[in-house]
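Q: The sequence and its predicted three-dimensional model are supplied below.
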Amino acid sequence: MKPKIVLYKALPEAELARLRDRFEVSAFDGIGPHNRADFMAALTEAEGLIGASAPVTTEMLAQAPRLRAVSTISVGIDQFDLATLNRRRIALMHTPSVLTETTADTLFALVIATARRVVELSNLVRDGCWQGSIGPEHFGVDVHGKTMGIIGMGRIGYALAKRAHLGFDMKINYYNRSPHQQAEAQLSATRMPLDALLAEADFVCLVLPLTPGTERFIGREQFALMKPDAIFINGSRGKVVDEPALIQALQERRIRAAGLDVFEVEPLPGSSPLCRLDNAVLLPHIGSATHETRLAMVRCAVDNLIAALDGDLGRNCANAAAVFPPQG
């Protein structure tokens, strides 16, 4: 008899077929009031769970006594009850490698768009307000040769640093728990304390995961340390930033601009003050949103679930230490 799994996000037919070849699949296109009862019932016999874009809560896990592995079509794991997964030694698989380059592209797009006021000036043209050569009130700032401060030098941080240093001759400073030898050797990056990074950077790029220790990591105090002409980029999670403090810094022009792909509440309500600021570039959480990368993420997540239910946690297990704790 095939192991039973629950799928809670629609997949391309080829990847769904791969799952059905190995498992008995209960498939749901998202989780909502219309199907929650059926979803919860399916969990009772599930050994595997795969999907994205929905919290996996303590209540859900309590309904799944046979669960052995969860595979998320994402790199972030903040939507999961990690404590329960760890306690029950349920493997949490994720997709950390396949979206690195695409997400770094998105972050650098925000760097360029904020520096050159791309959205604001595009709207000026569309609104019929371009009547002649623009003046200094519409000028942007250069990107090449400037200093980028990266908070979180992981895979995405390093990919962003490569684009900045090798493509735009930018100086790279970074804040990280441990030194990144490759960034220092190949990109002449300098590791420094957070306060010093904030004071020196022309572009402050946040690429930290959301954990209890990083929630509201950047707030009023940190924005006060930035240069008045600094540009802030957030491609991590919205809750890593104190959003009201960011809004105030933008409204009062304590910093020049912000480029944001993530928000405290998503989708961002149209009533948010951010929507009325011409010095904020706002994207609908599209870091990995290309056809190629999203398909690669799905394939990786399917591979991960198959491997995990076969007992192979050699790659992409976010909580391997908890599932297989060190002996002795």
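A: The structure has been received and is ready for your questions.
Q: from here on, contacts and neighbour counts on C-alpha atoms
A: OK.
Q: Now do the helices in this protein.
A: With DSSP state H, the ranges of helices along the chain come out as 13-22, 36-43, 58-62, 82-87, 100-115, 118-126, 155-162, 168, 181-187, 194-200, 220-225, 243-251, 291-309, 320-323.
Q: For residue 37, grab the count of nearby residues.
A: Per other C-alpha atoms under 10 Å, the neighbour tally for residue 37 reads 11.
Q: ok, now how distant is it from residue 63?
A: 11 Å (C-alpha to C-alpha, to the nearest Å).
Q: same thing with residue 130?
A: 60 Å.
Q: Please identify which of these two sits among more neighbours.
A: Neighbours were counted for residue 130 and for residue 63 using other C-alpha under 10 Å; residue 63 has more, 17 against 13.
Q: Okay, the closest residue to the more buried one other than its chain neighbours and residue 25: tell me how far apart.
A: Spatial nearest neighbour of residue 63, chain neighbours left out: residue 44 (5.4 Å); criterion: C-alpha to C-alpha, 6 or more residues apart in numbering. From residue 44 over to residue 25 the distance is 13 Å, taken as C-alpha to C-alpha.
Q: Check it against this one:
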Amino acid sequence: MRSLEAALDAEFDLAPLWRQADADAFLAAQGAGFVGLVTSVWGPVDAALLARLPNLRVIANFGVGYDALDVAAIRARGIVFSNTPDVLTDCTADLAWAALLDVARGVSAAERFVRRGDWAAGRRFPLQTRVSGKRLGIVGLGRIGRAIARRGEGFGMRIAYHGRRPQADVPYAYHATPQALAADSDFLVIAAAGGAQTRHLVSREVIAALPPQAFLVNVARGSVVDEAALVAALVERRIAGAALDVYAHEPQVPEALLALDNVVLLPHIGSATRETRQAMADLTIANLRAYFRDGRLLTPVTD
């Protein structure tokens, strides 16, 4: 984000790695001079990178998800790190609902139908699926999952969820396994954090448990879903459709999905509004300021 880079450059001695002709050579020569690092989902921080930054003390992650960071290696070095929670919750939940409504009502497919001239030629667009009053299942009832659920209440939906444990302060039904939740859902929305612990949480078995009229919506991380199993279910028409903002190997999208009209494909834009990205940038910088001013982060990751 250009405004974030400009703001960082105004306050810190900034060295964007992506602008180095040879980043490895640059870090070999200059890496010991850096004490702070700003990164995002697009810039993995692994043990190899950390080794080239021997004096690193703080990492500010531009985003709420930090599955691109090797947390164990970071903790082992005693490095603290922050993320940007809360400020992107509403826009990500909005996007989940935009995708859900799109795939259920065939909005993008209908738009293509009009552009191709099919309507003008006298063809009829096929009937689609009602959303209001249906069963909404949410995998991961964190900040974003709760915001998605609140929006579902406005559509009169019966809401259920799966997570690591039941949550006493919500009125929604809890399912102990994602398979049980899938079997009880017309729309299964994935809002769980990424990382090794949730890899393929939505497994082949979970996808098989979805009713044939069900849709899957993923605004979390591509790693949470067994992508090969999902593609097979969609190609074989074993589920009604899917809306995907994330993929296993971004920016690569499985080619088999490109020709399917019952799949909405988005380029990882859950938080991509001007307002939210600016709020994320502001919080990223505020964390760095707080750390270098008094040694503490405003939104540290502690789990």
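A: Structure's in. What do you need? Being a predicted model, the structure only gives us computed values, none of them experimental.
Q: What does the superposition give as a TM-score?
A: The TM-score (TM-score structural alignment, normalised by the length of structure 2) is 0.92; 300 aligned residues with a C-alpha RMSD of 2.0 Å.
Q: Mind checking which of residue 44 and residue 25 of structure 1 has more residues around it?
A: residue 25 (21 against 18).
Q: Surely that one touches residue 6?
A: Yes: applying C-alpha atoms under 8 Å, one finds residue 25 of structure 1 in contact with residue 6, separated by 5.8 Å.
Q: what's the spacing between the residue nearest the centre of structure 2 and residue 28 of structure 2?
A: In structure 2, the residue lying closest to the centroid (C-alpha atoms, centre = their mean) is residue 220, at 3.0 Å. Distance check for residue 220 of structure 2 against residue 28 of structure 2: by C-alpha to C-alpha, it reads 35 Å.
Q: what do you get for residue 38 of structure 2?
A: Separation of residue 38 of structure 2 from residue 28 of structure 2 (C-alpha to C-alpha) stands at 18 Å.
Q: Could you do residue 85 of structure 2 as well?
A: Per C-alpha to C-alpha, residue 85 of structure 2 is found 33 Å from residue 28 of structure 2.
Q: more crowded one of the two?
A: Using other C-alpha under 10 Å, the more surrounded residue of residue 85 of structure 2 and residue 28 is residue 85, with 18 against 12.
Q: and whichever residue in structure 1 pairs up with that one, what is it in contact with?
A: Aligned by TM-score structural alignment, residue 85 of structure 2 pairs with residue 96 of structure 1. Each residue near residue 96 of structure 1 by C-alpha atoms under 8 Å, 6 or more residues apart in numbering is listed here: 74-75, 316.
Q: Mind doing that once more with 6 Å?
A: By C-alpha atoms under 6 Å, 6 or more residues apart in numbering, the contact set of residue 96 of structure 1 is residue 75.
Q: again, but for residue 75 of structure 1
A: Under the criterion of C-alpha under 6 Å, 6+ apart, the neighbours of residue 75 of structure 1 are 94-96.
Q: Let's see that with 8 Å instead.
A: Taking C-alpha under 8 Å, 6+ apart, we find residue 75 of structure 1 in contact with 94-96, 99.
Q: cool, residue 190 of structure 2 as well?
A: Residue 190 of structure 2 neighbours (C-alpha under 8 Å, 6+ apart): 138-140, 216-220.
Q: Let me have the residues you listed in a markdown table, extended by distance to residue 195 of structure 2.
A: A markdown table is the format used below for the contacts of residue 190 of structure 2 (distance: C-alpha to C-alpha, whole Å):
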| residue | distance to residue 195 of structure 2 |
| --- | --- |
| 138 | 18 |
| 139 | 15 |
| 140 | 13 |
| 216 | 20 |
| 217 | 18 |
| 218 | 15 |
| 219 | 14 |
| 220 | 11 |
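Q: Among the residues you listed, name the buried ones.
A: Applying 16 or more other C-alpha atoms under 10 Å to the contacts of residue 190 of structure 2, the neighbour count classes 138-140, 216-220 as buried.
Q: which one of these sits closest to residue 71 of structure 2?
A: residue 220 (18.6 Å; C-alpha to C-alpha).
Q: how near is the residue mapped onto the closest one from structure 1 to residue 294 of structure 1?
A: Matched by TM-score structural alignment, residue 220 of structure 2 corresponds to residue 236 in structure 1. According to C-alpha to C-alpha, residue 236 of structure 1 stands 18 Å off from residue 294 of structure 1.
Q: Please apply the same query to residue 316 of structure 1.
A: Per C-alpha to C-alpha, residue 316 of structure 1 is found 17 Å from residue 294 of structure 1.
Q: In terms of neighbours, single out the busier of the two.
A: Using other C-alpha under 10 Å, the more surrounded residue of residue 316 of structure 1 and residue 294 is residue 316, with 22 against 17.
Q: Let me see the contact set for the equivalent of that one over in structure 2.
A: Using TM-score structural alignment, the equivalent of residue 316 of structure 1 in structure 2 is residue 299. Shown in contact with residue 299 of structure 2 (C-alpha under 8 Å, 6+ apart): 82-85, 287.
Q: Buried subset of those as a ChimeraX selection?
A: In ChimeraX, this line selects whichever of the contacts of residue 299 of structure 2 come out buried by 16+ other C-alpha under 10 Å:
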select :82,83,84,85,287
